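[1] Give me coordinates for this.
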Amino acid sequence: MNTLTENEIEQRLLRLPEWDYFDNAIHAEFEFDNFKDCFSAMSRIAFECEALNHHPDWTNVYNVLKISISTHDANGVTEKDFKLAHAIEAIVEEDEE
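    Predicted structure coming up:
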């Protein structure tokens, strides 16, 4: 899988305003009302990661979820990362409703 150029990454990030590019990965931070809501979103994200066979680096402290995505095999950001980021966005947006 080919890595995207910095310009290609920045263009794709226009559709993901919660996400940033740095340290050779795309990153987002989501805050939930409480730990239960955060953990629930993480569980749904985990199922999506398994379906896509692509797993983020993430941390959770109480109600905050920090996610970092890159394609380790490609040593950078690829289309696969954006596919997962969009799936994560759909899950998080569903929680906000």
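
[2] When you work out contacts or count neighbours from here on, use the C-alpha atoms and nothing else.
    OK.

[3] count of neighbours near the nearest residue to M1 once chain neighbours are set aside?
    Of all residues not flanking M1 in the chain, A74 sits nearest, at 6.3 Å (C-alpha to C-alpha, 6 or more residues apart in numbering). Look at A74: counted by other C-alpha atoms under 10 Å, it has 12 neighbours.

[4] by contact count, what packs against the host helix or strand of R12?
    Here R12 is covered by helix 6-13, with elements defined by DSSP states H and E. For helix 6-13, the elements it packs on are strand 19-22, judged by 3 or more C-alpha pairs under 8 Å, 6 or more residues apart in numbering; DSSP states H and E.

[5] Before we compare anything, build this one as well:
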Amino acid sequence: MTTPAKRRPLERDAIEAALRELPGWRYEAGALGKSFVFGSFKEAMSFLVRLGFHAEELNHHPEIRNVYNRVDLALTTHDAGGEVTEKDLELARAIQGFSWVG
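    All right, here's what the predicted structure looks like:
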């Protein structure tokens, strides 16, 4: 279960500090984002399946855009009015841990 503290919007300074530990991630348009380019569509789909399992485990689901071998992610917390929270950083860290590109 997510604690209320994890649903509290983060200040920009806290987000930017956390991004220093998340290579390739950015904060723009009010969301955490990252683009991944894989060797093939099949690799991109494999990544998305793995992402789906992690998102379910954390009960936090990203906005996903996929075109062929490219996957673009945007993370915000709906419970916090679409702001970035610790839940988003937690999912970004998990993704960073299992991604084999970027």
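
[6] Kindly provide the TM-score of these chains.
    Once the chains are laid over each other, their TM-score by TM-score structural alignment, normalised by the length of structure 1 reads 0.93; 94 aligned residues with a C-alpha RMSD of 0.9 Å.

[7] circling back to that earlier point, the residue nearest to M1 of structure 1 and N2 of structure 1: what is the separation?
    To N2 of structure 1, A74 of structure 1 is 7 Å away according to C-alpha to C-alpha, to the nearest Å.

[8] ditto for L65 of structure 1
    From L65 of structure 1 to N2 of structure 1 the distance is 28 Å (C-alpha to C-alpha).

[9] what's the matching residue for the residue nearest to M1 of structure 1 over in structure 2?
    Under the alignment defined by TM-score structural alignment, A74 of structure 1 is paired with A80 of structure 2.

[10] Which residue in structure 1 aligns with L32 of structure 2?
    Looks like L32 of structure 2 aligns to I26 there (TM-score structural alignment).

[11] burial count for that match?
    22.

[12] what secondary structure does the residue nearest the centre of structure 2 sit in?
    For structure 2, the residue nearest the mean C-alpha position is A92 (4.0 Å; C-alpha atoms, centre = their mean). Using DSSP: H, G, I helix; E, B strand; the rest coil, the structure places A92 of structure 2 in helix.

[13] That one matches what in structure 1?
    Per TM-score structural alignment, A92 of structure 2 is aligned with A85.

[14] Now do the same contact list for that match.
    If you count contacts by C-alpha atoms under 8 Å, 6 or more residues apart in numbering, A85 of structure 1 has them with I69.

[15] Nice, that's everything, thank you.
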